[in-house]
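**Q** My questions are about this predicted structure, shown below with the sequence.
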Amino acid sequence: MGPKMEEVQGRELKEEYQEMTGASMLIQALGREKVDVIFGYPGGANLSTYDEIYRTGIHHVLARHEQGAVHAAEGYARVSGKPGVCVVTSGPGATNVVTGIADAMIDSLPLIVITGQVATSAIGTDAFQEADVIGVTMPITKHNFQARDVEDLPRMIKEAFHIATTGRPGPVLIDLPKDVASASGIFNYEQSIDLPGYQPTVIPNKLQIKKLADAVTEAKKPVVLTGAGILHAHGADELMEYITKQQIPVASTLLGLGAFPGNHELFLGMVGMHGTYTGNMALHEADLLISIGARFDDRVTGNLKHFAPNAKVAHIDIDPAEIGKNIETQIPVVGDAKEALRMLNEYDGTPGEFSAWKEQLNSWEKEYPLWYKEEGESLKPQRLMEMIYEETKGEAVVTTDVGQHQMWAAQYYKFDNPNCWVTSGGLGTMGFGFPAAIGAQFAAPDKQVVAVLGDAGFQMTAQEMSILQELNLPVKIILVNNASLGMVRQWQELFYEQRYSNSIFPIQPDFVKMADAYNIKGWKIEDPNEMQVALREALDHEGPVLMDCRVEKDENVYPMIAPGKGHHEMEGIKP
């Protein structure tokens, strides 16, 4: 995996106020920010930066496509909690990371994206490999900079890390023209950050905390909805303390999985379009909904007219723009999720009494569990997810693309630990899961990383297998192969009278041969009776592995809330 992280972090840095080039300033600043790995791809406009990478030996991972680099940086950020750093060149290099930037923006992932740019004298002339990356990325970054003076660069980098990692995390882009990168100036990284217009509220208002605590006392049917904001705030321990104390049932958004243990007796499962019956009905029947770090997107709420119709809504979020944006909120709490939970835990209020409510929830769980039919000779994808959970004992870092396999993983893999679930939520990006697994492995080198991928999404970034080959990263690729764009096919079956327009693959590559071409061990598994033994062997293998698991082609994801329906109108809740 290249140089050890402590060797990179412990590298001796140059003296403050020394004269150096812009490229040298960049690498020095990354060292000051304790960056231990960079994902990127060189080109004409960032050669000065790559020359400095060569000279200093900072750990760089060469992606085989810029999209792979930015998704790897996202995976690193999700698992480590630190900003992922991505370096690419100008023009097509910059535009190739746009999807990853948008993905990170909507999922609140801290990224530092450094793009090369043509010389300042050529900007605006349609020069070779020029693109207006500032204009392109302004709507999908938390902030972006273009360096025009080399001595502004240290300040920009320091501000970029501050903005990306404070408040609601997000991507920040620094556009570095080639002449600024090669120009010389004084490196000053000790200057203080002064951003009067950017002052995120971290500590919640005590009065609002009291209102929330009093609402819990008065409630009969409360539910806590966990979102990714708890994970970004590192607030899982505080959440456990709060739930243990108050005995409130917990449901999760897709990105909030792992904030609360999936096997806990108070956990109701994921909510939303493919959530559990119990979780969705809990939202529908609740008289108090406490949302922590979730943004009430459409896949969670269903039809807004029917969302939590009986509930008083309390919303804890560090981004005030999210509160009241989609759902009317009676108790707004602006602040960091960890701090809000800490204050709730310190509040000496009267506990509520929810025994009847919990009996109702237990009854629903017994009557309407997740289900699938184990019939025929094909491997059921749901059973595959259960096997992965059993063989990893729930301790793996799991990454996915988007689609049916993503939903099955969310339903059947019980995430007991935070920061072990890496998926593309808001943007729903195919091709995300595999390079994200590479970034996750760098973030957690001692953990088992399993990339659960669809056969379609994998082909969008499969070239990143070169990284596994080059560095012998022990990522395990599990292809949930149904020879189709599974979720597209499901919607065409249900809503387009089975007109399967361009969603079924008439021919596929030999994935095992693809793995062999990269000197990666590969299996093709069709017999469900052979799956568990093969999976165990794959997970025990020291190096990277690709398993082509041929699953039932016509299997659909249930339960399902159809478009325009509410939580109480789920389909497929029983066989």
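**A** Good, I have the coordinates.
**Q** When you work out contacts or count neighbours from here on, use the C-alpha atoms and nothing else.
**A** Noted.
**Q** ok so residue 384 is a helix residue?
**A** Yes: using DSSP: H, G, I helix; E, B strand; the rest coil, the secondary structure at residue 384 is a helix.
**Q** show me the contacts for it.
**A** Listed by Cα atoms under 8 Å, 6 or more residues apart in numbering, the contact set of residue 384 reads residue 531.
**Q** Next one: it from residue 239, what distance?
**A** Distance from residue 384 to residue 239, counting by Cα to Cα, to the nearest Å: 31 Å.
**Q** Residue 144 too?
**A** 34 Å.
**Q** Residue 418 now?
**A** Computed as Cα to Cα, the residue 418 to residue 239 distance reads 11 Å.
**Q** what is in contact with those two at once?
**A** Common neighbours of residue 418 and residue 239 (Cα under 8 Å, 6+ apart) are 259, 260.
**Q** Wasn't residue 251 part of a strand?
**A** Yes: applying three-state DSSP, one finds residue 251 inside a strand.
**Q** structure B:
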Amino acid sequence: MSIKENDRITGAEIFVKSLEAEGVDTVFGYIGAKVIDIYDKLYDSKIRHIMPHHEQGGVHAADGYARSSGKTGVCIATSGPGAANMVTALATANMDSVPLVAFTGQVPNTMIGTDGFQEADIKGITMPITKNNYIVNDVEDLARVIKEAFHIASTGRPGPVLVDIPSNILKAKAKFNYPAQVDLPGYSPTYRANKLQLKRAAELINQAVKPVIYAGGGSIISGADQEIKELAQRAEIPVTTTLNGIGIFDENSYLSLGMLGMHGTTEANLAISNSDLIIALGARFDDRVTGKLEDFAVNADVIHIDIDPAEIAKIVKTKVPITADVKMALEELLPRIREVKRPGWLKEIEEWRKIDQPADPKKAEKLLPSEIIETLYQLTEGNAIITAGVGQHQMWAAQYYKYSKPRTFISSGGLGTMGYGFPAAIGAKLANPDRDVFALVGDGSFQMNIQELATAAKNRVAVKIILFNNQYLGMVRQWQELFYDKRYSATCLRRQENCPPHCSAPGQDCPEMIPDFIQVAKGYGIKGETVTERSQIKNALKNAIKANESYILNFMIEEEENVFPMVSAGGSLEEMILRKDNNNK
């Protein structure tokens, strides 16, 4: 539709034209009465619309789209319950700094505050879990607000922004004038580092004996992979990452320590604990990383580079605070860094690598996740995008697939949202149609958003689902095994009314798992197979890879397989429970 300079068009038309002006190519949304005018105009737009089967799934899909592409995800819901169904997913994106713009319909301005049909104060509800939010009270403001929302969501420390639009605004008319720039007094993220602080950081790095680079999700957002690689290689500094930082550094490198924290590697946890300098890059010292805070890296100075000044020194005392974009800061820091070899430090780390003893698949009665994921890595040559839900399978996905590129591991880190992985994979595949995308899910987590099988099937999104079926809420069951004397309260997914009241372990008389995942998938038109034998693993994965449509593999794994290493709540990183320790109990 061509618009003349003086034409007055509806708010719904302004909405669509604004998205087009932002270069939006994909929107995830669920229609309702208060956004019906938007959908009437989307009908003629070239913007691709993907309808999820629950608003939470739609936001997670937009989130996966954003994390895997670096673009801003866009989602739509109607007022009241539709908007409220977005809340968990918006909180997920907020905790992990994901650029999203969420649009919600609202009752007309004149009805706000009257408890009208499907009215909810979504602006108030989401204020603590969004980077910013708006309610549009004048159609003349709509284009400006949308411009500001995209700018805020994608700049500085990214995050979700919500725009609530009363239905009368969508019907009202105004001239379309999409701003070329935004004017936001008080909002001016700092991208360039302070020169004096960079000099101090370089001096500490050049003097350090046992330095460690600690890279988080902010490093990926910044696009700092090459700069981190150069810093690590030039000064021979080992690199550990957070869960959301996975992929920023090639895990096949001799300098890679893998992930640290509660389920981090022995070498990562012990290297941090024995280091004399931590170079924190786009990370926030989450409690799952630090363990017992007063015992965390007690002999280490800290250089902390982060674009969000609120994160610096919030948890851990910082010697050199640098508020800046990680990539830009490292570009200026690198010329100051001397080339160094650290044979003694690396030899110490090599000894720590040998401490943990992974399980031997040949000795297991059922399938082990390690062998499944390692086989997947070999078959995909490490080039797939992996999404994960939350639970044991999430940690196995982080531990056993060797990531070498950013934006290839996508999961809910800060909030730990079950049900995230599968819809996020749909978004990632839509953003990366030429890449293999695998959703690694647990039998508990998958059922949180299992309805999105319809979204994948109807839109022919070829997501491959790897289901780790241990018939438990595995991570909580692991805690019950280790710390609650195997009292498996409310974690067995096979439990039925006629089960013994105090059943504590899997047995021969357990009822069948509900549901039969292969039959459920078949009901949505998705093919798949159940895998029970080690000899079937490779061929089953090959079948999934070859399929040009969605495909599900239901792997029946060891019911009581645990995630090790493990740092118990309140423990220090040096107090890890290892597989060999648990096997000796």
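**A** Good, I have the coordinates. Small disclaimer: the values here were computed from a predicted structure and weren't measured.
**Q** Kindly provide the TM-score of these chains.
**A** The TM-score (TM-score structural alignment, normalised by the length of the first structure) is 0.96; 563 aligned residues with a Cα RMSD of 1.3 Å.
**Q** Can you get me a residue count around the equivalent of residue 316 of the first structure over in the second structure?
**A** Counting by TM-score structural alignment, residue 316 of the first structure lines up with residue 305 in the second structure. Other residues lying near residue 305 of the second structure total 31 when counted by other Cα atoms under 10 Å.
**Q** Check residue 478 of the first structure too.
**A** 25.
**Q** again, but for the one 4 residues further on
**A** Using other Cα under 10 Å, the number of residues around residue 482 of the first structure comes to 22.
**Q** which one in the second structure is aligned with it?
**A** Here residue 482 of the first structure is matched to residue 470 in the second structure, going by TM-score structural alignment.
**Q** who's in contact with that match?
**A** Residue 470 of the second structure makes contacts with 442, 443, 556, 557, 558, 559, 560, as judged by Cα under 8 Å, 6+ apart.
**Q** Please report the distance of it from residue 486 of the second structure.
**A** Taken as Cα to Cα, the span from residue 470 of the second structure to residue 486 of the second structure is 16 Å.
**Q** again with residue 179 of the second structure
**A** Distance of residue 179 of the second structure to residue 486 of the second structure, given as Cα to Cα: 61 Å.
**Q** again, but for residue 36 of the second structure
**A** Note on residue 36 of the second structure: its distance to residue 486 of the second structure, by Cα to Cα, is 52 Å.
**Q** now residue 207 of the second structure
**A** 49 Å.
**Q** Likewise for residue 90 of the second structure?
**A** Distance of residue 90 of the second structure to residue 486 of the second structure, computed by Cα to Cα: 35 Å.
**Q** could you list every residue that touches the nearest residue in space to residue 307 of the second structure that is not next to it in sequence?
**A** Spatial nearest neighbour of residue 307 of the second structure, chain neighbours left out: residue 324 (4.5 Å); criterion: Cα to Cα, 6 or more residues apart in numbering. Contact analysis of residue 324 of the second structure by Cα under 8 Å, 6+ apart lists 190, 191, 192, 193, 305, 306, 307, 308.
**Q** got those as TSV, with secondary structure and distance to residue 400 of the second structure columns?
**A** Listed next are these as TSV, based on DSSP: H, G, I helix; E, B strand; the rest coil; distance: Cα to Cα, whole Å:
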residue	secondary structure	distance to residue 400 of the second structure
190	coil	37
191	coil	35
192	coil	36
193	coil	36
305	strand	29
306	strand	29
307	coil	31
308	coil	31
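**Q** between those, which is nearest residue 120 of the second structure?
**A** Each of the contacts of residue 324 of the second structure was checked against residue 120 of the second structure using Cα to Cα; the closest is residue 308, at 31.1 Å.
**Q** Now do the contacts for that closest one.
**A** Contacts of residue 308 of the second structure were listed using Cα under 8 Å, 6+ apart, and they are 156, 157, 323, 324.
**Q** again, only using 10 Å
**A** 156-158, 189-191, 218, 282, 284, 322-325 (Cα atoms under 10 Å, 6 or more residues apart in numbering).
**Q** still on that earlier bit, neighbour-wise, which one of the contacts of residue 470 of the second structure leads?
**A** Neighbour max across these (other Cα under 10 Å) = residue 442, 29 neighbours.
**Q** Residue 389 of the first structure belongs to a helix, doesn't it?
**A** Yes: using three-state DSSP, the assignment for residue 389 of the first structure is a helix.
**Q** Find the nearest non-adjacent residue to it, please.
**A** Residue nearest to residue 389 of the first structure in three dimensions, not counting chain neighbours: residue 413, with 5.4 Å by Cα to Cα, 6+ apart.
**Q** who's in contact with that neighbour?
**A** Per Cα under 10 Å, 6+ apart, neighbours of residue 413 of the first structure: 257, 262-263, 382, 384-390, 392-394, 396, 398, 407, 421.
**Q** Tell me which residue of the second structure lines up with it.
**A** Mapped onto the second structure by TM-score structural alignment, residue 413 of the first structure lines up with residue 401.
**Q** again with residue 259 of the first structure
**A** Under the alignment by TM-score structural alignment, residue 259 of the first structure pairs with residue 248 in the second structure.
**Q** from memory its match sits against residue 228, does it?
**A** Yes: Residue 248 of the second structure is in contact with residue 228 according to Cα atoms under 10 Å; the separation is 7.9 Å.
**Q** Settle it for me: which of these two has more neighbours?
**A** When residue 248 of the second structure is set against residue 228 and neighbours are counted by other Cα under 10 Å, the residue ahead is residue 248, at 31 against 24.
**Q** residues contacting that one?
**A** 215-221, 223-226, 228-229, 239-242, 403-409.
**Q** does it sit in a helix, a strand or a coil?
**A** State at residue 248 of the second structure, reduced to three classes by three-state DSSP: coil.
**Q** Then residue 440 of the second structure?
**A** Three-state assignment for residue 440 of the second structure (three-state DSSP): strand.
**Q** What about the counterpart of it in the first structure, how many residues nearby?
**A** Residue correspondence to the first structure (TM-score structural alignment): residue 440 of the second structure is matched to residue 452. Here the count is done by other Cα under 10 Å, and residue 452 of the first structure has 26 residues near it.
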